[in-house]
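Engineer: got a predicted structure here, sequence first:
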Amino acid sequence: MSLTLDTYRLLGRSGLRVSPLALGAATFGTEWGWGAEQAEARKLFDLYVERGGNFIDTASTYTHGSSERLLGEFTRDNRESLVLATKYSTLRRPGDPNSGGTHRKSLFASVESSLRQLNTDYIDLLYLHMWDATTPVEEILRGMDDLVRQGKVLYVAISNAPAWQVSRMQAVADLRGWSPLVALQIEYSLIERAGERDLIPMAREMGLGVAPWSPLAGGVLTGKYSRDDLLAAKGVASGDGTRKSVTIAKGALTERNLAIVEVVKEVATELGRTAAQVGLAWTLQNPNVTAPTIGARTPAQLEDNLGALEVDFTASQLARLDEVSAIELGFPHDMLASDVARTLIHGGLKVETRR
């Protein structure tokens, strides 16, 4: 594979060039109980940009706004050369129902807040962060399109939403002549492959670039957790202010997942790489993935993550990783892929399909 951060990729159905690994800025600031202080965050930013990286991901509420504020300071001298992605819809003020959600009031207020915090006149890529199942899609899309027409946002995207809603939104945008969605953020890793059922195929068909979050499954794929952690998980409070507690609260420590990690470690040893590099490289080799988002807290972690760009798997190694992490695609996918269904559709004919 042997990529570099300045081996840029087009994002979905746009002409926007982005690095193959995005720098996640949710670790910029310590307000959540973990993360990087300002000086350390600056080192992460500088290291990423010096290597040719240009794709930086944040959100209006990451570390209570510190993430955007720090990026606003760090990007003073090179704003034009960077692709800044932020998100809206998570609650910005506790107790204020309209400070969160996907509706127009939340959208415009959140964007204005992000522009101030990022110290910029425009946002390169704006994601709807969390689907709230309450706002008409026409309201969302028209609001996004208005912001694009005003020049405050250049491209729009979506994260954490059902595949059928995303495809519906894309169809509505196309029919109305509104700004199309160009990217989809989903959780995707060797441990979380549910996106392969509908979200990733949908993104391919509808022209959205896939930018996975948590490609290392909250650190589980780095190999730092063991079965001792699994046994002790019940005694760890989900709100004790550590990254480990968040991982446990999400249910990421299971026998299945630790079995996946064992194979990741085996492949890493064979390649002379770290487990984290193998986990990240697995997402990178998927042709449907544009740019996984990495969330390092120290320069050493970031250096290690960037090493994933240089990992080359053998066919056998990829097969082992795929096999240990495989999921059932469920109905109708498994049925349609069966020999019975193929016979009913094609009979004995051989039909070659190409993408």
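Structural biologist: On my side now, so go ahead.
Engineer: only C-alpha atoms for contact and neighbour calcs from this point on.
Structural biologist: Will do.
Engineer: what number of residues are in the vicinity of Y62?
Structural biologist: Other residues within reach of Y62, judged by other C-alpha atoms under 10 Å, total 21.
Engineer: that one reaches T30, doesn't it?
Structural biologist: No. Taking C-alpha atoms under 8 Å as the definition, Y62 is not a contact partner of T30, at 10.1 Å.
Engineer: select the longest helix from this protein.
Structural biologist: Identified as the longest helix of the chain according to DSSP state H is helix 255-271.
Engineer: show me which positions of that helix end up buried.
Structural biologist: The neighbour-count check on helix 255-271 (16 or more other C-alpha atoms under 10 Å) flags N257, L258, I260, V261, E262, V263, V264, K265, E266, V267, A268 as buried.
Engineer: which element is A203 on?
Structural biologist: helix 199-206 (DSSP states H and E).
Engineer: next structured bit after that helix?
Structural biologist: Assigned by DSSP H and E, the successor of helix 199-206 is strand 209-210.
Engineer: any idea which helix or strand comes after that following strand?
Structural biologist: helix 227-232.
Engineer: another structure for you, compare them:
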Amino acid sequence: MQYRKLGSSGTSVSTYALGTMTFGAEADEATSHGILDDYADAGGNFIDTADVYTAGASEEIIGRWLTKSAAAGEMILATKGRFPMGKDVNDLGLSRRHLRLALDASLKRLGVDHIDLYQMHSWDPLTPLEETLGFLHDAVAAGKISYYGFSNYTGWQLTKAVGIARARGWDLPVTLQPQYSLLVRGIEAEIVPAALDAGMGLLPWSPLGGGWLTGKYLRDTAPQGATRLGENPERGMEAWKKRNAQERTWAIIDVVLEIANARDVSASQVALAWVEQQPAVTSVILGARTTEQLADNLAAATLQLSPEDVQRLSEVSAPDFADYPYGGPGIEQRSRRIDGGR
């Protein structure tokens, strides 16, 4: 396992983080603890969760593991707040009141008195940004969190937050957690340059495109069985009908499989290694239902794609940006800025 600094902070995290959305739902507690054990044994030190994952059960499962694991003291803990956990009208958003209660509840479920990275799970258009950032600055000063970051923010939202925090002399955000994969590259237009400009690290989620980049799905054959799309073909952004109908999807998968076969590795490892090698990426978030899935994904840590492999993957998955304002000189400037990053 390799390590990088958590954005502009001085804390080092493994280049592959353990996402725990499956804990308490697709993975029971015994399996979840096995996944955590294997992740720690492989050198991983960065656990990502959220209060809403399985209605708090994910945090509780991690908390019970921390009480018995010899590796607990080495783990960098990240969680999120923003969405409701109950029916109170104020149990929502990024207000001081909600974040205070949400953070305290996360600390209790995790069984700790401090969280390393506290992330705003998504933008809140109804709460003044100054109110949210003021709370996060105070939470750092109180010793409840070390750093904070955002998830699912756009480029302008991220840049506005950084500008306000800098102007007020408050602690700055260190990370952004966006969806990013060979199938989903729209963040390269605005979000990646904004993160690079702010010195923030990216923590990509869904790097396997909701399972599409594992190579387990077949063209025009609807998935079945114990997979996310097998259980729910219309699941969110990775819905079967939409992606199956796009030729780009299958062109990307074909190249991933060709490289995987040539390197004698899994398709998942190729797709993960491509994301890990992109500019501004600090740590790629892995999700697993089983220890076997985790083992295959973690093997990506030892896979270094050649420049030729990266170029093939980047070309076949190139996003279709509009000519204006992203075409012509704009895209050339963006490419130079991204390539000149980390």
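Structural biologist: In hand now; what should we look at? The structure displayed is predicted, hence computed values, not measured ones.
Engineer: tm score of chain vs chain?
Structural biologist: Here the TM-score for the pair of chains, by TM-score structural alignment, normalised by the length of structure 2, is 0.90; 328 aligned residues with a C-alpha RMSD of 2.3 Å.
Engineer: residue range in structure 2 corresponding to the helix holding A203 of structure 1, please.
Structural biologist: Per the alignment by TM-score structural alignment, helix 199-206 of structure 1 matches residues 191-198 in structure 2.
Engineer: show me the helices in structure 1, by range?
Structural biologist: Going by DSSP H, structure 1 shows helices at 38-50, 66-74, 104-118, 137-150, 163-176, 199-206, 227-232, 243-249, 255-271, 275-284, 299-306, 315-325, 333-336, 339-346.
Engineer: can those go into a markdown table with extra columns for distance to L184 of structure 1?
Structural biologist: Listed next are the helices of structure 1 as a markdown table, based on distance: least, C-alpha to C-alpha, whole Å:
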| stretch | distance to L184 of structure 1 |
| --- | --- |
| helix 38-50 | 22 |
| helix 66-74 | 21 |
| helix 104-118 | 18 |
| helix 137-150 | 15 |
| helix 163-176 | 9 |
| helix 199-206 | 7 |
| helix 227-232 | 32 |
| helix 243-249 | 23 |
| helix 255-271 | 25 |
| helix 275-284 | 15 |
| helix 299-306 | 22 |
| helix 315-325 | 22 |
| helix 333-336 | 21 |
| helix 339-346 | 31 |
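Engineer: most neighbours per residue, which of the ones you listed?
Structural biologist: helix 275-284 (a mean of 25; mean count of other C-alpha atoms under 10 Å).
Engineer: who are the packing partners of that helix?
Structural biologist: helix 255-271, helix 299-306 (3 or more C-alpha pairs under 8 Å, 6 or more residues apart in numbering; DSSP states H and E).
Engineer: do that again at 6 Å, thanks
Structural biologist: helix 255-271 (3 or more C-alpha pairs under 6 Å, 6 or more residues apart in numbering; DSSP states H and E).
Engineer: helices or strands up against the helix it packs on?
Structural biologist: helix 275-284.
Engineer: now the helix it packs on against helix 255-271, angle please.
Structural biologist: 100 degrees (axes from the mean of the first three to the mean of the last three C-alpha atoms, to 10 degrees).
Engineer: quick one on the thing from earlier: how close does the match of helix 199-206 of structure 1 sit to structure 1?
Structural biologist: Stretch 191-198 of structure 2 differs from its equivalent in structure 1 by a mean of 0.6 Å after superposition (mean C-alpha distance after the TM-score superposition for structure 1).
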